[in-house]
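Asker: this one's sequence-less:
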């Protein structure tokens, strides 16, 4: 497949790109700083641009089969603004303009899915996030709404505590109150789950929570 990765120079995004290339996919990565990506491969195309550059974003998604977004907001309490919200809106508009439907991304269990049942995480996590990372939570809410309010064929994996640990090859996924989902997950396993959604049809237009 041909896949565009946004957030490719981040911890999860770099793993997503590597796993895609290792599996033989063609990857386009749009990044601000190609040097930070640190990857070279015959099947990798790197576009150096900001998410605000609608022309570059459109170029990045033209002719691909799917988009994987590993974008995540800064967790600095002092940060303000909505760069990733606006960037996600640009991505969605570009995908719609060129007819690419499949979007795979990330969010948090602080945001509910309609398939969830009542769960303590719905009460505790939003309060904790609002106190510790108010701007990040707002960004995630608005990024997610930009996708779920569109006609894209999305899967958004909700993660709580990504860890820099080796892949286990075991990922729990499902909906709060229905399935046994923990909190922590290795970034490598999160990346593997995102890549698996290229061919897994279980979670189309849903937001499963995942953990190890």
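Answerer: Cool, the structure landed. This is a predicted model, so every value here is computed, not measured.

Asker: hey, let's count contacts and neighbours off CA atoms from now on
Answerer: OK.

Asker: so what's residue 67 up against?
Answerer: For residue 67, the residues meeting the contact criterion (C-alpha atoms under 8 Å, 6 or more residues apart in numbering) are 3, 4, 5, 6, 61, 102, 103, 104.

Asker: again, only this time at 7 Å
Answerer: Residues touching residue 67, when contacts are defined by C-alpha atoms under 7 Å, 6 or more residues apart in numbering, comprise 3, 4, 5, 102, 103, 104.

Asker: Ok, residue 157 next?
Answerer: 105, 106, 107, 207, 208, 209, 210.

Asker: Tell me the first helix or strand C-terminal of the helix or strand containing it.
Answerer: Under the criterion DSSP states H and E, the helix or strand holding residue 157 is strand 153-158. Downstream of strand 153-158, the next assigned helix or strand under DSSP H and E is strand 161-163.

Asker: Contacts for that next one, please.
Answerer: By C-alpha under 7 Å, 6+ apart, the surrounding residues in contact with strand 161-163 are 183, 184, 185, 186, 187.

Asker: Report the separation between residue 64 and residue 138.
Answerer: When distances are taken as C-alpha to C-alpha, to the nearest Å, residue 64 and residue 138 turn out to be 30 Å apart.

Asker: for residue 43, same thing?
Answerer: Distance from residue 43 to residue 138, by C-alpha to C-alpha: 36 Å.

Asker: Between those two, point out the one with more neighbours.
Answerer: Each of residue 43 and residue 138 has its neighbours counted (other C-alpha atoms under 10 Å); residue 138 has more, 18 against 15.

Asker: Going by secondary structure, that one is in what exactly?
Answerer: When secondary structure is defined by DSSP H and E, residue 138 falls within helix 134-148.

Asker: Next, the angle strand 153-158 makes with that helix.
Answerer: An angle of 160 degrees separates the directions of helix 134-148 and strand 153-158 when computed by axes from the mean of the first three to the mean of the last three C-alpha atoms, to 10 degrees.

Asker: how distant is helix 134-148 from the center of its chain?
Answerer: 12 Å (C-alpha atoms, centre = their mean, to the nearest Å).

Asker: Give the other helices and strands that that helix contacts.
Answerer: helix 83-98 (3 or more C-alpha pairs under 7 Å, 6 or more residues apart in numbering; DSSP states H and E).

Asker: also this one, for the comparison:
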């Protein structure tokens, strides 16, 4: 099986690539700079382009069985509003054209799943994030809404604060307000969960929250 990965050069990307290769997947990774992936040599296919380049995105998705998007707002000021949402919109359009149905997208508690209960802590953090980084909050929320309204077999994986570290397999997965979810998650555990969702069916068209088990 083949995974098309977007956001593979971000802080979590290396963990996702290593986990996918460990599981025996073929991998095409989309990036604006191929040099950032040179350590992986010929073990992965590298496609160079930006999120406005539909043809390059199509080249990355062609032949894939699933798409993992680790795209998120970066610290640089974007020249256009909602850059991640715009990029994911093009990815979804390409997936529909190529009949690739499985999309796994990283998100946050900014998006509410219908299965969520009331959870003061996650709502408080989302509100604080909205006040401190309104544009990033708006982009993440708009991206999640775009994905959830698509006709794809999508999953939104909602994450807390990320930290560098390997997979321990000790995670809690569920719904805010109904499942005990901590506020930290190792990038290794996130990568393991994301890659696992390529074939898993439990969270298709759902947005589980995930956190390290405390």
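Answerer: Looks like it came in fine. Since we're looking at a predicted model, the values are computed, not measured.

Asker: what's the TM-score here?
Answerer: Put the two chains on top of each other and the TM-score (TM-score structural alignment, normalised by the length of structure 1) is 0.94; 211 aligned residues with a C-alpha RMSD of 1.5 Å.

Asker: so of the contacts of residue 157 of structure 1, which ones are in strands?
Answerer: Judged by DSSP state E, these include 105, 106, 107, 209, 210 as members of strands.

Asker: which one of these sits closest to residue 150 of structure 1?
Answerer: residue 105 (13.9 Å; C-alpha to C-alpha).

Asker: if we can go back for a sec, which one of the ones in strands among the contacts of residue 157 of structure 1 is nearest to residue 147 of structure 1?
Answerer: Residue 147 of structure 1 has its nearest neighbour among those in residue 105, at 9.2 Å by C-alpha to C-alpha.

Asker: Now for the closest one: which residues touch it?
Answerer: 68, 69, 70, 155, 156, 157.

Asker: can you rerun that using 8 Å?
Answerer: Shown here is residue 105 of structure 1, whose contacts under the criterion C-alpha under 8 Å, 6+ apart are 68, 69, 70, 71, 154, 155, 156, 157, 194.

Asker: pretty sure the last one is in a strand, no?
Answerer: It stands for residue 194 of structure 1. No: secondary structure assignment (DSSP: H, G, I helix; E, B strand; the rest coil) places residue 194 of structure 1 in helix, not in a strand.

Asker: Find the residue closest to it in space, skipping its chain neighbours.
Answerer: In this structure, residue 194 of structure 1 finds its nearest non-sequential neighbour in residue 104, 6.6 Å apart by C-alpha to C-alpha, 6 or more residues apart in numbering.

Asker: Same question for the fourth one.
Answerer: Counting by C-alpha to C-alpha, 6+ apart, the nearest residue to residue 71 of structure 1 once its immediate chain neighbours are dropped is residue 7, at 4.6 Å.

Asker: these two touch, right, the one you found and residue 31?
Answerer: Yes: taking contacts as C-alpha atoms under 8 Å, residue 7 of structure 1 lies within contact range of residue 31: 6.7 Å.

Asker: list the buried ones in the helix holding residue 138 of structure 1?
Answerer: The neighbour-count criterion (16 or more other C-alpha atoms under 10 Å) identifies 134-144, 146-148 as the buried residues of helix 134-148 of structure 1.

Asker: how far off helix 83-98 does it point, in degrees?
Answerer: Going by the same axes, to 10 degrees, helix 134-148 of structure 1 makes 10 degrees with helix 83-98.

Asker: residues making contact with helix 134-148 of structure 1?
Answerer: Here helix 134-148 of structure 1 makes contact (C-alpha under 8 Å, 6+ apart) with 72-77, 79-82, 84-86, 88-89, 92, 107-108, 111, 126, 129-130, 154, 205.

Asker: Also stretch 87-94 of structure 2?
Answerer: Residues outside stretch 87-94 of structure 2 that contact it (C-alpha under 8 Å, 6+ apart): 51, 52, 54, 57, 58, 61, 143, 146, 147, 150.

Asker: what's the closest of these to residue 21 of structure 2?
Answerer: Of all the contacts of stretch 87-94 of structure 2, residue 21 of structure 2 sits closest to residue 61, with 17.2 Å by C-alpha to C-alpha.

Asker: Buried only: go through the contacts of strand 161-163 of structure 1 for me.
Answerer: Among these, those classed as buried by neighbour count (16+ other C-alpha under 10 Å) are 185, 186, 187.

Asker: What strand or helix carries the first one?
Answerer: Which is residue 185 of structure 1. With elements taken from DSSP H and E, the one containing residue 185 of structure 1 is strand 184-186.

Asker: Show me what that strand is packed against.
Answerer: Contact partners of strand 184-186 of structure 1 among helices and strands, from 3 or more C-alpha pairs under 8 Å, 6 or more residues apart in numbering; DSSP states H and E: strand 161-163, strand 209-211.

Asker: residues contacting residue 194 of structure 1?
Answerer: By C-alpha under 8 Å, 6+ apart, the residues touching residue 194 of structure 1 are 16, 68, 104, 105, 157.

Asker: For those, which ones persist in structure 2?
Answerer: Checked against structure 2 using both residues aligned by TM-score structural alignment, their matches' C-alpha atoms under 8 Å, those keep these contacts: 16, 68, 104, 157.

Asker: Next, format those residues as JSON lines and append distance to residue 47 of structure 1.
Answerer: Formatted as JSON lines, the entries for these read as follows, by distance: C-alpha to C-alpha, whole Å:
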{"residue": "16", "distance to residue 47 of structure 1": "17"}
{"residue": "68", "distance to residue 47 of structure 1": "15"}
{"residue": "104", "distance to residue 47 of structure 1": "20"}
{"residue": "157", "distance to residue 47 of structure 1": "25"}
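
Asker: didn't residue 26 of structure 2 look like it was pressed against residue 2?
Answerer: Yes: if you go by C-alpha under 8 Å, residue 26 of structure 2 and residue 2 touch, sitting 4.5 Å apart.
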